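Task: produce atomic coordinates for the following.
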Amino acid sequence: MSKVPMTVEGAEALREELHDLKKVQRPRISQAIAEAREHGDLKENAEYHAAREQQSFCEGRIQEIEGKLANAQVIDVKTIPPSGKVIFGTTVTIINCETEQEVTYRIVGDDEADVKANKISINSPIARALIGKEEGDVVEVKTPGGEVEYEIDKVEHI
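The predicted model follows:
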């Protein structure tokens, strides 16, 4: 499997979630299963079945996170000298050529994407159009509403 780009913050968030799942959630679920077993007949024990389902979800998420971290290529954009070129991890300010509306996005990995926080996935149409371009370039982004032209105003390594 190929390496998946991830920011330092994204990798840290996954490590924190993994730690919580292993050290907090897993023991809590095991305790809930043990308590439910004490209630007797497991066939009709809703608490037991709910706890087993939680355990299954928790173990699946642990495996998923471990896999993502194993395949992650953690990129710290702060260690890369700024060149004005849009690369993974940079924060890009773009201006809509038609409306003059300015927006700032940070290009991050798929798991870190959060449009409300202005973090867009490396695989999003806007990010794909911006990668490799430089400050001052005009890019065309194919959107559901048609093509939109943006000018790259500023590229920051923050």
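
C-alpha only now, for contacts and for neighbours.
Will do.

who's in contact with the spatially closest residue to Leu69 that is not a sequence neighbour?
In space, and not counting its chain neighbours, Leu69 is closest to Ala11: 7.0 Å by CA to CA, 6 or more residues apart in numbering. Ala11 is in contact with 69, 72, 74, counting by CA atoms under 8 Å, 6 or more residues apart in numbering.

this one as well, want them side by side:
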Amino acid sequence: MGYMSQEGYDKLVADLHHLEAIERPKASAAIAEAADKGDLSENSEYDAAKEAQVHLEEKINNLKMTLAQAKIVDMSRLSTDAVQIMSKVEMTNLGLNKKMTYTIVSENEANLKQGKISIKTPIAQGLLNKKVGDVAEIKIPSGVIKLRIDKISIDA
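You can find the predicted model right below:
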């Protein structure tokens, strides 16, 4: 079961609608157009269109499954006592003496450019349940980093 924000859930619903209402008819049209070009046994355009349709249907089914298993986080019930999903964590990388801020989100909502990291990443896992003032030692591919939790907040 995946926890996510209402915003993340709504985006997935919109993505699903787009795939079903716009991309699926396009895929069917591409198959029909390719089929009109004659002999299907040697029609690479037809094969490519069919393969694209299979991938599209897999994507639709995966989105439906994600939405069916999604549990929307009630932002009003979140606490800033310790790091959890949906926490915005301000921290200092003690090795580099550099400030960093990440919001811990579901895998589907992760977006590094927006400072949103998946709860499944090593950094998020290392921060979970830590409190302000704690130092998390997190093993990453390049070694171990020490992150001091400076502030925990919730963006509602």
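
TM-score for the pair, please.
Put the two chains on top of each other and the TM-score (TM-score structural alignment, normalised by the length of the second structure) is 0.90; 155 aligned residues with a CA RMSD of 1.6 Å.

Tell me the one among the contacts of Ala11 of the first structure nearest to His19 of the first structure.
Leu69 (12.7 Å; CA to CA).

Which of the three states applies to that closest one?
State at Leu69 of the first structure, reduced to three classes by DSSP: H, G, I helix; E, B strand; the rest coil: helix.

Give the equivalent position in the second structure for it.
Aligned by TM-score structural alignment, Leu69 of the first structure pairs with Leu67 of the second structure.

residues contacting that match?
9, 12-13.

do Phe57 of the first structure as well
Applying CA under 8 Å, 6+ apart, no residues contact Phe57 of the first structure.

what about Ile158 of the first structure, how many neighbours?
Neighbourhood size, Ile158 of the first structure [other CA atoms under 10 Å]: 12.

what's the answer for Lys133 of the first structure, then?
17.

so which of the contacts of Ala11 of the first structure hold up in the second structure?
By both residues aligned by TM-score structural alignment, their matches' CA atoms under 8 Å, the contacts of Ala11 of the first structure still in contact after alignment to the second structure are 69, 72, 74.

Make a markdown table out of these and add distance to His157 of the first structure.
What follows is these, written out as a markdown table (distance: CA to CA, whole Å):
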| residue | distance to His157 of the first structure |
| --- | --- |
| Leu69 | 23 |
| Ala72 | 20 |
| Val74 | 15 |
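
So which of the contacts of Leu67 of the second structure sit within helices?
Secondary structure defined by DSSP state H assigns 9, 12-13 of the contacts of Leu67 of the second structure to helices.
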